[in-house]
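**Student:** Return a 3D structure for these sequence lines:
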Amino acid sequence: MGEVAATVEPLAAVKSKSLRSRKRRQRRRRQIAYLAICGLSVAIFGFALATLIRPTTAQDNDAPGSWRKGYVGHGTTHEQLGQPHWPPVEYTAYRPTTNYSKAPPPPTSAMNPIFNFTHFLYDKILYREEPIPEGYIVVKNSDTLSLGPKVEENDWRDLLAHYWLALIWVFILVLLIIIIPFIAVCYCCFCCCRRCRQGCPPCTSKQDAQRRFCCGICLLILIIGLIFGIIIAFVTNKMIDSGFAETSETMKRGSEDTCTYLKDVSDHVYHLMMNNYEEMETHVLDQLTHAHRHIFLDLSDTSESNSLAEMERVLENMPEALELMRQVEKMEKDLRFYGSQLRDGVRGIKRDVNFAVANLCQLQMCQKFLISSNIEHIDSSQCLHFDNLPNTKEFVEGMETIVANKYYAIPQRGLERLKKVSDKVKTQLSFVVPPMMRDLTKGRTIFREQATNVRNIVEGVLSDIHIKTLHSTKSFEDVYDRYGHDRNVVSLIVCLLILLVLFILIFALLCGCFGRRRTGYGDECCSKSTGATCLLLAILLIFCVFSIIALVGLFYFMLGMVTYQGACAPLRDQENNTIFRQLDASIDLNHFLPASESTKEMMQPLKMSSAIKACRANQTIFDMMRQHKIYDINDLTRIKVMTHAQENTDSIKVFDEDLSTVVLLTQEERDELNAARDSKLAKYHSSLYLPSLCTQFTPMNLNALSEQLYKLSNDLEYPAYGWAKVSFWNEGLNTKAFYRNFVPKLTSLVEKMKANLKKIDELISYENNDFTNTIKILTATAINSEQFIQKRGKDYINTLGSNLTQSIDQMIDDYIDMIIKEANESVGHCAPLSYIYYRGVDLICHRIVDPINGFWVGILLCALLFLPILFVAHRLMCLYKKIYPYLATVGAAGVVEGGSDYLYDAYSERDREHVPLANVPKKRRKAYERRREQQDYFEDASPSVSRGNRSGGDRGGGGGDGAPGSSSMRYNDMAPTHWDHEPPRYHNPPAAPPSSEYERPPPYYYPGASEQD
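**Tutor:** This is a model prediction of the structure:
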């Protein structure tokens, strides 16, 4: 068993290994298959990419960028600067000169809440989906509204039945109009105006004051409402008159503005289709006329044959450069001469200063000066050493040789040969340009016809819209014809009646508030009694005029409702309103278009509602015409101005001459240029002179050095260092003299030489190279240009010619796109047309109908306010009629002489203030006491006692309590036994002299009025 087990184990191991190897092989096969699929995909992608890239590569080989190394496009310099190869057209913008008439100031905005209230009333409360019943508004000539026969007959039954809420309102007003006169008769017949309960005024004075205050406030509020109503009535009445009066003026302004708008649209269209086309035509013709020159210059630029022109410039400038070089040669000699003298002079100064320091002045200051002044290097400046200057004479000889050999003729002959290429280009283009010019001329005629067509259509559309608008502004003219003459008089009378009532109420309220209370005896003018009389007058006047005012307001209410539903409501619901559908006149455009049967068959009439919607959206006139298929400005894209555009432009060959024989420089001329390049002028460049041409001839300033020498000489003591002192002083003089004599001359020579050398570089150098490299570069460039013209010149010229035709086509397309964009965005905005239309609507609705509705609001508001005013005025009149005679306030415990009780002061009522007698000012109290001492004061005020009895009775008696002169008599009750409803009469005592002045009465008790009055 052990052997069997041992045999089975190796078999299992072998089997597992074979299984793993099989899985490994399967995995490897899957990997190989995956890699094969990936490789095949890459191969297919590479093949497709190569297929796509191959044409692109071919195009790149022929691309304009390959015309010149390092340049894109056609290889021209101006393209590298960002300038287009063929410059685009610059169009002048249209500048409108329209000046629309200024609209009159809008109606006062203070009435807008009233108008909005009437709109809310008609649109929300009295709104009905069905139109106004027939017979109230009629349409004349399909575009004008007028009042119908039922309005003339005052037949309002159908209208009130249609608007049942209005029926309720009218019923209430009619009921009030009928009832108020009967109430007025009852009020007057039963003497209600005089039946006012008096009560006990002293007892109810506080309550009466409160009632007067409350009723006065209520009347004031009602008066304010009345003022508000009368203001509304006056303003809206004025607006109605202005609305009727401005009809003709508004129509005139509308006509003028429409003509202005038409002229602006026509001028704008003419500017786009004629003026801008002429600008484009002029630009294109100029390019075609000078196309040969443009192509030749681009050929010269790309082939770099401009090097011949540069070479000509260099060689032709040689005589001028020769003169400058001769001046440089002379200045060089002077520079060397003066420079050597200055160099020798400063060397002598250095030698003498060193000798003086070494032998004559051995002080530390002298040694320090020698070190600090840097005088040891005074002659070491490079500007004083001219050994490195080039030999100018050789340059002069080289220039003379070039001028003598007339090398400037070599590039001139090359340019003449190049000009022959230009002549060939001009000859070939002369066969291509004239047809293009003819096409442009024909295009002008095409666009002129388009401009005329568009102007006729626009003028027809706008003229019809304006005519319909003007007719609609004549709506409701019969309102003015029927009511205009008498309406103003009636309205003015009603307003004046309300104003009269208002003034009477205001005057009555002022008298009641600020006038004296009624005393029943001697009442003044503006007292409360006057206020009561005015209130009675106002009540009677209100009873008289209420029915008239309410009737006028009711008439305006009915008229305003009819006109609003006829004029303003259709604008609110245009599509569903029967009246507006009747007014939605059609505009026949066929008679404005050219005679074309096909066009007439396709043309549909334009509805006024469509024009209004377009104007609301502020579209342009071209948008509106395109939406209604009247005229589509986008059809201009179908116009083909250039006939060659219909052909294959690639097959057009502008140039077909052989340029392989063109020679710019012959071999002999090349040899001559090489000889000129290797002449004595070969190494010339201004940089050879510049290192030695500087102005710092000494390390230090010689003037400053001379001052230092003077200072050193002055610092030395005379006897001991006299020779050194003199030596330093002399060297200072020499230093200043050398500076003055040589430095300015040398500086001037250096500056002049620099200027001449710079000018010479500009004359005979190319790209700041020396003369050898200049001639070498220009010669090599000319040879390369010759090879370019021979090999690729023909293809390049044809490419530019094809680009010219494409550019012209693109300019024309851009012009048409510009017209379309400008027409769709800027030409003929409907805002002025909408303004003209809505100004006509404003004349009808906002300036006539709204004021009519505002007028009845003001009139009926005043009429309804009269009702509470009647009640409040009657209550206030009774309060003002109460009589308040003189009173005496009696204390609870009686009055003690000399006490401080408050007594009623009769003068206090006159002076409108209550001042206790005990608290009067001191001066008044003393005067009162003196007057009491001088005369007797009798207090018996009974009407049964005569003056004789009062003056003679008990005069001989003593001074008892009952005596007239006793002090206890003034405390007796002086009230009469009966009262005759009159104030007590007071008389002076017999001893007192007669006086007309009203004397101060004694205190008394007044029982008040009875209930009989």
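**Student:** contacts, neighbours, all on C-alpha from now
**Tutor:** Fine.
**Student:** which other helices and strands contact whichever strand or helix holds Lys613?
**Tutor:** Assigned by DSSP states H and E, Lys613 belongs to helix 608-616. Helices and strands touching helix 608-616, as assessed by 3 or more CA pairs under 8 Å, 6 or more residues apart in numbering; DSSP states H and E, comprise helix 830-841.
**Student:** Now with 10 Å, please.
**Tutor:** For helix 608-616, the helices and strands in contact under the criterion 3 or more CA pairs under 10 Å, 6 or more residues apart in numbering; DSSP states H and E are helix 433-473, helix 578-583, strand 586-587, helix 621-627, helix 830-841.
**Student:** List of residues touching it?
**Tutor:** 461-462, 464-465, 468-469, 571, 574-575, 580-581, 583-587, 617-621, 623-625, 627-628, 829-835, 837-838 (CA atoms under 10 Å, 6 or more residues apart in numbering).
**Student:** Next, the structure of the following sequence, for comparison with the previous one:
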Amino acid sequence: MGSAEMTSMSCCSTNWVSWSARPLESSSSSWCRWAGGVCALISNSRFSQAVKSTFPNVNNTLDNVHTYLASIPQQVDFVINKSDVPLSYANRSLQDIGPKLGSMITSRIRNSTDGALGSLQSLLQGMETLNNIFANIANRRSDLEELQSSYSQGLVSLRDRLNGTLQKCGLPCSQVSLEGLAFSANFSTIPGVEQQLQALREVSESNIKSDLEEVNTTLGMTPDKVQEQSQEVVAKSQDQLLLIRQEIRNLQGRLPLLDVEQEVGAFVNNATSMLEKYREPIVAWDGLRLILCALLCCTVLLVVLCNVFGLLLGPLGLKEGVLPTQRSSLSDAGGNFFMAGVGFSFIFYWLLMLLVMITFVVGGNIYMLLCESWHNQQLFQLLDTPGKIPNFNLSELLGLKGDTTNFSEIYRQCQHDASLWQTLHLDQSVSLDELLNISQYAGDISTAFEKMNITLSPISLLNQSQKDLLLRASQAAQPPNFTLTLEQLDQNIIQGSLLDLAVELEQLAENVSTDVKKDLEDNARELRDLEKEMQGNFSGPLQNLKENIHSVQSGAAQLEGQTTAALDKANKTQEFLEREMPNIIKNETLAFLDQLLDFFETYISWAKSRVTKDVARCKPIAQSLDDVEVIGCDYIMDSVNAFWFSLGWCTLFLLPSIVLSVRLAKFYRRMDIADVYRNEDFEMPPTFNSYKIPRPSTRH
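**Tutor:** Down below sits the predicted model:
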């Protein structure tokens, strides 16, 4: 083999091995830089979007804070306005003091008098019932005496007629006895009840019943008397209510919550004005930054594009066995693209490095200083340490006294939606008990009520003469002995049986002559008619008399004990009223006063609870801080960090890209002079020559 052929084959073998290894390395580097450049462009765009959206987002956050701050006076006004409820209720109670306090006094007195009044009224009702029963007994006695007198004459006349008929009948009628035609009872022997009637009538005709009704009338006039005698106290108490209303109204200007609202509101307004002031310049500068950074990112992509074209055109135009001086235009263009990429890399590499360094230093430090320290709460410790941040004092910012305000605790409690009163420990700077102290006005109202003197008409249940009258009536109203009378009432009115005698006469009439028979039958019929008539006239009065006697015996037996018990109860009630009436009025007046003041105590307790636990719950503040952290860290700083990382990634791969591009350009570009070895004394076999390792050589 000749030396020219060996040289040609050596060059081709060297070119082929280089082409097969280095494009793979350059391709990997290009794709890494392409991915980094695209990520840098996306991060750059997102950073610009984050900057533009920061202003409306921050404004919305500040608007939320402003809305929250504006709600604090409204919530305080709500608590203050609710004082109208107890004030109005107390004022109505004072205006209606007569019905309210009067009914309380009346109810307390009635608890003592109703028992005695009920017993006396029941006693009078019982005596009136006994009086009616005794009157019925007297009437029935008179009726029975008249009936007995009337029928006694009829029986005598009937007996005379029967004697005549029996004598006319003769021997057959000689056995008939007429002894039974006479009254067995003597109604004139029924005891009289005039004494009982007289005693009970005296009670009925007395004014005891009207006097007891007068007690109810007197109690019914109590509300009017209370209303009349309490006008001065009502006027003084209403004046104190006006002072209480004014004192509660002044609470709005004395609560430190409103000072905090004003200070924080001023800070929010300043922040809003500062944002609006620098909004347009920042957006304009960000637009320039977006363009410059995009151009730098495009240079990276331009270098990548040159490398890609070099990788595409170089291998397509390169043919095996072709001398470097005879390479095709495609291969030469690929090499030129590689060299163009190297040129762009040298031109912009320092700018990329400078931009990566600036964004890394600024973005990384800001992220570590603010975002990372926010997450691990080291930033809170910095804010909590006095003097660490110049001209920053959280207590002064919130308008509070002292340096005890702790940002970490405020943020933590606001996350749990605590109230500002608890979060800022406002009870240490001002006492809510002192702000809501109305004891002076309540004391003046109590003093006025204690001096109020209510005098009611004296209540007298019974005087001594009425008591004696009732006692005498209960003793005199005891019934006489009705034992014999009841025995007579249980017997037949007639000694014999008129019906038996009539049957006997009818039997005799069947065995006698016609003349006597008619007389016997007429006499028997007359006996039957008389029996029927007497039963009809006597049965009602007799039964009524018997029932009245039993009723009066049972009623009168309890009358004396009932009278004694009722009088004892009346005496005790009268003594209680005479002794305790002033205390009853005083106690019920104090009870009315306690009820009146309890409205305010309930309101004060409710107001304290609302102010310390419900008013100005500060979760919106914590949410606003979280929103600011999301805007600054998640949107802005994450985009900055993604940008410098992506751009740094691209810059890192520029160095191997330059080296590989230069090496690859050598194998793709058309050479003016062939780069070969000439050694005519040394010749290798073709098989070994195909595996020859390429060596560097010099151009000639």
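**Student:** returning to that earlier point: got the angle between the helix holding Lys613 of the first structure and helix 830-841?
**Tutor:** Counting by axes from the mean of the first three to the mean of the last three CA atoms, to 10 degrees, helix 608-616 of the first structure lies at 120 degrees to helix 830-841.
**Student:** Quick check: buried residues in helix 608-616 of the first structure?
**Tutor:** 608-609, 611-612, 614-615 (16 or more other CA atoms under 10 Å).
**Student:** and what of stretch 110-117 of the second structure?
**Tutor:** Taking 16+ other CA under 10 Å as the criterion, stretch 110-117 of the second structure shows 110, 112-113, 116-117 as buried.
**Student:** hmm, back to that, any chance of TSV for the helices and strands packed on helix 608-616 of the first structure, columns distance to Val14 of the first structure and mean neighbour count?
**Tutor:** Below are those laid out as TSV (distance: least, CA to CA, whole Å; neighbours: other CA atoms under 10 Å):
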stretch	distance to Val14 of the first structure	mean neighbour count
helix 433-473	94	19
helix 578-583	104	19
strand 586-587	104	18
helix 621-627	90	20
helix 830-841	98	21
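**Student:** Present the ones you listed as CSV; the columns should include distance to Trp723 of the first structure.
**Tutor:** Listed next are these as CSV, based on distance: least, CA to CA, whole Å:
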stretch, distance to Trp723 of the first structure
helix 433-473, 98
helix 578-583, 128
strand 586-587, 124
helix 621-627, 109
helix 830-841, 106
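**Student:** out of these, nearest to Lys736 of the first structure?
**Tutor:** helix 433-473 (78.7 Å; CA to CA).
**Student:** Show me how far that closest one is from its chain's centre.
**Tutor:** With CA atoms, centre = their mean, to the nearest Å as the basis, helix 433-473 of the first structure stands 33 Å off its chain's centre.
**Student:** Past that helix, which element shows up next along the chain?
**Tutor:** Counting by DSSP H and E, the element after helix 433-473 of the first structure in chain order, helix or strand, is helix 477-514.
**Student:** so how far is the helix or strand just after that next one off the chain centroid?
**Tutor:** Downstream of helix 477-514 of the first structure, the next assigned helix or strand under DSSP H and E is helix 528-563. A distance of 51 Å separates the centroid of the chain from that of helix 528-563 of the first structure, by CA atoms, centre = their mean.
**Student:** And for stretch 314-328 of the first structure?
**Tutor:** From the chain centre to the centre of stretch 314-328 of the first structure is a distance of 64 Å (CA atoms, centre = their mean).
**Student:** Identify each buried residue in it, please.
**Tutor:** Across stretch 314-328 of the first structure, burial judged by 16+ other CA under 10 Å covers 314-319, 321-326, 328.
**Student:** Among those, which ones are in helices?
**Tutor:** 314-316, 318-319, 321-326, 328 (DSSP state H).
**Student:** could you redo those residues as TSV and give each row distance to Thr666 of the first structure?
**Tutor:** Formatted as TSV, those follow (distance: CA to CA, whole Å):
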residue	distance to Thr666 of the first structure
Val314	19
Leu315	17
Glu316	20
Met318	22
Pro319	25
Ala321	27
Leu322	27
Glu323	31
Leu324	32
Met325	31
Arg326	33
Val328	36
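**Student:** Can you tell me which of these is nearest Lys640 of the first structure?
**Tutor:** Val314 (50.7 Å).
**Student:** my guess is that closest one contacts Tyr408, does it?
**Tutor:** Yes. At 8.1 Å, Val314 of the first structure and Tyr408 qualify as touching, with contact defined as CA atoms under 10 Å.
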